[in-house]
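> give me a 3D structure for the following:
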Amino acid sequence: MDRDPVSRLIVISNRVAAPKPDGEGGAQGGLAVALSAALREYRGLWFGWSGNRIDEFTGKIDFQRHDGVTSATIDLEEQDVEEYYNGYANRTLWPLFHYRIDLAEYVRSFGAGYERVNERFADTVTPLIDPDDLVWIHDYHLIPLGAQLRQRGLRNRMGFFLHIPWPPARLLTSLPAHEHLVLSLLAYDVIGFHTKEWLESFQNYVERELGGHCEPDGTIHVGERSVHAAAYPIGIDYKEFREAAESEAAQEAFERLRKSADGRGTIIGVDRLDYSKGLEERFLGYRRFLEDHEDWQGEVFLLQIAPPSRGEVHTYEKIRESLDELSGRINGEFAAVDWVPIRYVNQGYGREDLAGFYRASQIALVTPLRDGMNLVAKEYVAAQDPEDPGVLILSRFAGAALQLTDALLVNPYSKEEISDAIKQALDMPREERIRRWRSMNEVVKQEDVVWWRRNFVAALQGEATQDERAAG
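Purely as a prediction, here's the structure:
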């Protein structure tokens, strides 16, 4: 039995998506949905950057209240955004943590801006935190924030959750001042990762580079400091997503896509426009499928939804240009007057529309080169018709692959594996599709966002998690 929380929950993340009143729609990312749900369950405050820029940092806080949850946001200077967000977060840490050391940029001013903004977060949020509050800090933008809060006298229980992979030690050591960054994590009481693989990479770094010791129960000792580190795989809000899939808007989206498909099979991909998502490799794998199976030309198409991401970072401009060229080349090579093989869409859609598109699609291609979790895979499973479900093709390098073992797992770097998986999915008997879907759906349903947040918050409160109670 879950006891009522006695402490307020303070969530701190780079950006804030204020929880919306019941019945108010709109698109939110997986993390935003998860944290909104957590803040509804545990009364609290969500603090972060507004996304706005000002000429000079003032520390002025904009408070808003929705559905019992208060959000508090600050504006940042242009230089802050360029060095902290576009720079260190997205041109240094993001590529490095996704194993793309070739794309990582090590610029001293980026690191200075990163530290400065974390200090500004700490200065501004400290007065808002009561002594008995639980503090939950999120993601790679704010790794040093816990240490900054400790320096300002906070003794609260604090947890940090990383929503992207943790790279192997041999890659992380290429980062200037990597020890300083990792040592700052020791200020937290609990550190969470999506998968055991990312956890083990962190433990390996601690033992190899810091001379630390890792206990079987997840306790990590470095000098006199001890922290608890564990894997907490994030889920989706299953109940809410199923309701979205049954909504009138989802049904309209379903009908719209099915009508436009004109009897053809639909393969869907939904990803931010990001090099970690393996979109170029996916297009090339689909091209190989069209080459290998000429009888399927004109019978299926790939709908790739890829809203822009981090448009100010040059790397993302390049990938957009590359995908524009690649999709155009494939369409030019294979298209007929009444069929184009790729529908490539650079805009986002709300949850109800996506749920309808997922259900209308016979196959989902979720093939990131490296991904902390990937909630699109779980949303696709949750959206399916139990009597006639589609097939999930999933990269074995996504965190979700460790839970969704009945997906067709592929190496996203292999055009042949992607091609073979598409053919296997198209030929798969209905009975096998149902069997695979039921197994995955049970995981998505049971290990949902409520399970995730309750396990992490239990650890933050110093309690045994649900899994630990069951094992004990």
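
> CA atoms for contacts and neighbours, from now on please.
Will do.

> tell me how many other residues crowd Lys259.
By other C-alpha atoms under 10 Å, the residues close to Lys259 number 12.

> what comes into contact with the helix or strand where it lies?
Assessed by DSSP states H and E, Lys259 sits inside helix 248-261. Outside helix 248-261, the residues within contact range by C-alpha atoms under 8 Å, 6 or more residues apart in numbering are Ala244, Ala245, Glu352, Asp353, Leu354, Ala355, Gly356, Phe357, Arg359, Ala360.

> near the third one, how many other residues are there?
Translated: Glu352. Around Glu352 there are 27 other residues, counting by other C-alpha under 10 Å.

> so what's it up against?
Ala244, Ala245, Ser247, Ala249, Ala250, Ala253 are the contacts of Glu352 under C-alpha under 8 Å, 6+ apart.

> hmm, which of the residues you listed are the buried ones?
Ala244, Ala245, Ser247, Ala249, Ala250, Ala253 (16 or more other C-alpha atoms under 10 Å).

> so after the helix holding Lys259, what's the next helix or strand?
According to DSSP H and E, the helix or strand after helix 248-261 is strand 265-270.

> how distant is that next one from the center of its chain?
20 Å (C-alpha atoms, centre = their mean, to the nearest Å).

> that one to helix 248-261, inter-axis angle?
130 degrees (axes from the mean of the first three to the mean of the last three C-alpha atoms, to 10 degrees).

> and the contacts of stretch 290-301?
Contacts of stretch 290-301 (C-alpha under 8 Å, 6+ apart): 264-267, 334-336, 339-343, 419.

> farthest pair in the residues you listed?
Within these, Ala336 and Ser419 form the most distant pair, 20.8 Å apart (C-alpha to C-alpha).

> excluding chain neighbours, give the residue nearest to Arg310 in space.
The shortest distance from Arg310 to any non-neighbouring residue, by C-alpha to C-alpha, 6 or more residues apart in numbering, is to Tyr316 (6.7 Å).

> tell me which residues in the strand or helix carrying the one you found are buried?
Assessed by DSSP H and E, Tyr316 sits inside helix 314-334. For helix 314-334, the neighbour count (16+ other C-alpha under 10 Å) marks Tyr316, Glu317, Ile319, Arg320, Leu323, Leu326, Ser327, Gly328, Ile330, Asn331, Phe334 as buried.

> also stretch 368-385?
Within stretch 368-385, the residues that qualify as buried by neighbour count (16+ other C-alpha under 10 Å) are 368-384.

> dump the buried ones among the contacts of Glu352 to TSV, plus distance to Gln203.
Formatted as TSV, these follow (distance: C-alpha to C-alpha, whole Å):
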residue	distance to Gln203
Ala244	39
Ala245	40
Ser247	44
Ala249	46
Ala250	43
Ala253	45
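
> alongside the first, I'd like the structure of this one:
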Amino acid sequence: MRHGDGRLGRLLLHVPTNKLSMNQTKDSAGNLIIVSNRGPNDFVWQDDHWVVRPASGGLVSMIDPLARQPDVTWFCCVSEAPPASESRAALFTTAADQTDPEHHIVPVPLPSKIYQAYYGTISNEVLWMLQHHLVGQFGYSALDAERHRAWTDGYLEANRRIARAIRESGIKPRVFLIQDYHLYPLPALLREVFPDVPSLHFTHIPFPGFTMLKLIPQSWRDTIFQGLLGADVVGMQTEWDSRRFLGCCEELLGAKVDYKNGTVAARDGRLVRVRAFSASTNPAALEQSMQSPAVAAARERLAPWTGWQAGKRRDEGKQTIVRVDRLDPSKNQIIGFRAFGRLLELRPDLCRNVRFLAFLTPSRTDLRVYRNYRDAVYTMIDEVNTRFAADCEGEPIQVFYTNDREQALAAMEQCDVLLVNSREDGMNLVVKEWAVVSQRPGVAVISETAGVAATTADSALLVSPLDIEGTARAMERALGMRSEERAARLTTLRESVYSWSAADWLSAQLAELDVTRDD
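Okay, here's the model as predicted:
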């Protein structure tokens, strides 16, 4: 889908030299307001003071270039520590004094009980699981009284407080860019206060069909959809997500939907546009990262497994399979490791020549379902390693359980096969990052249900996420693929990433909002 190159889109072309003061910002034509659960920094209350740490993740890296513009303000949530009055005063001082001077961050403090209900219980245990079609042992389960309270007193209350914080900030908004499933009610709440300010809500994770959404109460669904339809533009990762959203509006709301033009008639008579904006990465920033001392050190640490030394393979007979993802049920690691075990069973001759390096980032360890899933993943790893250790002359699966981006980049650069067998993904930026940094060259094995599969069909090997046999065969094919075919596939994927970067993703959304301003 093509998007115009309007005034807001051209905002990305300007490189800021300094940041406007609050007074300068208020007196300007208005600020572009980014709203997300998480901002470019994590604020942690520790030993009676706030500790500021850089935040990781795809959302932050994609939005950061825009956030550095002088007339952009970023509102983000922070779990407030007791005593609230002391921590709140210190929070605003810390945000002003200890964050990047090119960022204008406004933290929205939420009492820890509200934050946990809004973020942990509803956003992660309910919405995340449903939208990734995860139901049962490692997913969504019954809604008891506690979860109903979490919806009302946590999720809805948090969104109301965010809207109030924006209103009371005194900052004049020009445009709202609202991020992800944590903030579904927010567009409608902001429209009540700022009816003439254009807004776009972008959902970074998959959007489910109406059958899955019928697993939550009708009143919750109505709040979600009426909240989203408060925006002028509803952004999704893929055309498939957009169609599912349109179908839900028709089936669950009885709204008038125009599938051809991608619009939904809101209750107030507006036509809300539904558009796909495929998220991407920043190739130039990745190239710069690969020159860093941290990546160089990671290459050396990984050399015993990758066999690389000074940019060359010591032993061309050795190959590596790599996966890089959060330890999350949606990432489907258990099936991936079972498929690797099946590969070694099918091809015992590979035992001494293939290693699986798994870079697993700790995730949401405060939630029981995630801890249980982590234990199940390690049980599967132990089973495969125990079974094949003798034939492989060592454990064939090596786990790196840490959040070390540079180490993961070094592994992706050197691997022969990248495995991304997610149950479902909004996009999966790991694949696009790998396409930029791979030097082997390698081959990607990707789930058909990952959003990125829509743009990699000609360059990756696609698998069904629950097909153990098929995934094992795909890894076998990838390991045996001739270098010429690997290089051709990688070139195709790399060109697609360079032709549509994170800057293009942002510009397309801003250009779509320009249409709203012109209407």
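
> what TM-score do we get after superposing?
The TM-score (TM-score structural alignment, normalised by the length of the first structure) is 0.91; 456 aligned residues with a C-alpha RMSD of 2.2 Å.

> rewinding a little: where does the helix or strand that the helix holding Tyr316 of the first structure is followed by end up in the second structure?
Later in the chain than helix 314-334 of the first structure, the nearest helix or strand by DSSP H and E is strand 342-345. Aligning strand 342-345 of the first structure against the second structure (TM-score structural alignment) gives residues 397-400.

> what does that stretch rub up against?
Arg355, Phe356, Leu357, Ala358, Phe359, Leu360, Ile381, Val384, Asn385.

> where does the counterpart of the third one in the first structure sit, in terms of helix or strand?
Think Leu357 of the second structure. Mapped onto the first structure by TM-score structural alignment, Leu357 of the second structure lines up with Leu303. Assigned by DSSP H and E, Leu303 of the first structure belongs to strand 300-305.

> picking that back up, can you list the contacts of helix 248-261 of the first structure in TSV and add secondary structure?
Putting the contacts of helix 248-261 of the first structure into TSV (DSSP: H, G, I helix; E, B strand; the rest coil) gives the following:
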residue	secondary structure
Ala244	helix
Ala245	helix
Glu352	helix
Asp353	helix
Leu354	helix
Ala355	helix
Gly356	helix
Phe357	helix
Arg359	helix
Ala360	helix
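
> quick check: Leu96 of the first structure vs Ala27 of the first structure, distance?
Distance check for Leu96 of the first structure against Ala27 of the first structure: by C-alpha to C-alpha, to the nearest Å, it reads 29 Å.

> neighbour-wise, which of those two wins?
More crowded of Leu96 of the first structure and Ala27, by other C-alpha under 10 Å: Leu96, with 23 against 14.

> next, the buried residues of stretch 206-226 of the second structure.
Applying a neighbour-count criterion of 16+ other C-alpha under 10 Å, one finds Pro206, Phe207, Pro208, Gly209, Phe210, Leu213, Leu215, Trp220, Arg221, Ile224, Phe225, Gln226 buried in stretch 206-226 of the second structure.

> what about that stretch, how long is it end to end?
For stretch 206-226 of the second structure, the first-to-last residue distance is 19 Å (C-alpha to C-alpha).

> burial count for Leu210 of the first structure?
Per other C-alpha under 10 Å, the neighbour tally for Leu210 of the first structure reads 16.

> and it, what's its match in the second structure?
Aligned partner of Leu210 of the first structure by TM-score structural alignment: Leu253.

> check contacts around that match.
Listed by C-alpha under 8 Å, 6+ apart, the contact set of Leu253 of the second structure reads Asp222, Phe225.

> apply 10 Å and report the result again.
The contact partners of Leu253 of the second structure, taken as C-alpha atoms under 10 Å, 6 or more residues apart in numbering, are Gln218, Arg221, Asp222, Phe225, Gln226, Gly247, Ala266.

> in the first structure, which of these still touch?
Among the contacts of Leu253 of the second structure, the ones whose aligned partners also touch in the first structure (both residues aligned by TM-score structural alignment, their matches' C-alpha atoms under 10 Å) are Asp222, Phe225, Gln226, Gly247, Ala266.

> on that earlier part again, more neighbours: Ala336 and Ser419 of the first structure, which one.
Taking other C-alpha under 10 Å, Ala336 of the first structure and Ser419 do not tie; Ser419 has more neighbours (22 against 12).

> trace that one over to the second structure, please.
When the second structure is aligned by TM-score structural alignment, the residue opposite Ser419 of the first structure is Ala472.

> its match contacts Gly341, correct?
Yes - counting by C-alpha atoms under 10 Å, Ala472 of the second structure does reach Gly341; the two are 8.1 Å apart.

> what about Asp427 of the first structure, neighbour count?
Asp427 of the first structure has 9 neighbours, counted by other C-alpha under 10 Å.

> what does Ala284 of the second structure give?
11.

> do the same with Glu240 of the first structure
Applying other C-alpha under 10 Å, we find 11 residues neighbouring Glu240 of the first structure.

> any figure for the gap between Ile441 of the first structure and Gly113 of the first structure?
Check again: residue 441 of the first structure is Asn, not Ile. Applying C-alpha to C-alpha to Asn441 of the first structure and Gly113 of the first structure gives a distance of 43 Å.

> next: Ala18 of the first structure.
Distance from Ala18 of the first structure to Gly113 of the first structure, by C-alpha to C-alpha: 26 Å.

> neighbour count: the two, which is higher?
Applying other C-alpha under 10 Å to Ala18 of the first structure and Gly113 shows that Ala18 carries more neighbours, namely 24 against 21.

> quick one: that one is in a strand?
No - the assignment for Ala18 of the first structure, made by three-state DSSP, is coil rather than a strand.

> pretty sure it contacts Trp49?
No - counting by C-alpha under 10 Å, Ala18 of the first structure stays clear of Trp49, with 11.7 Å between them.

> circling back: looking at the kept ones among the contacts of Leu253 of the second structure, which is nearest Ala89 of the second structure?
Using C-alpha to C-alpha, Gln226 is the member of those that lies nearest Ala89 of the second structure, at 34.6 Å.
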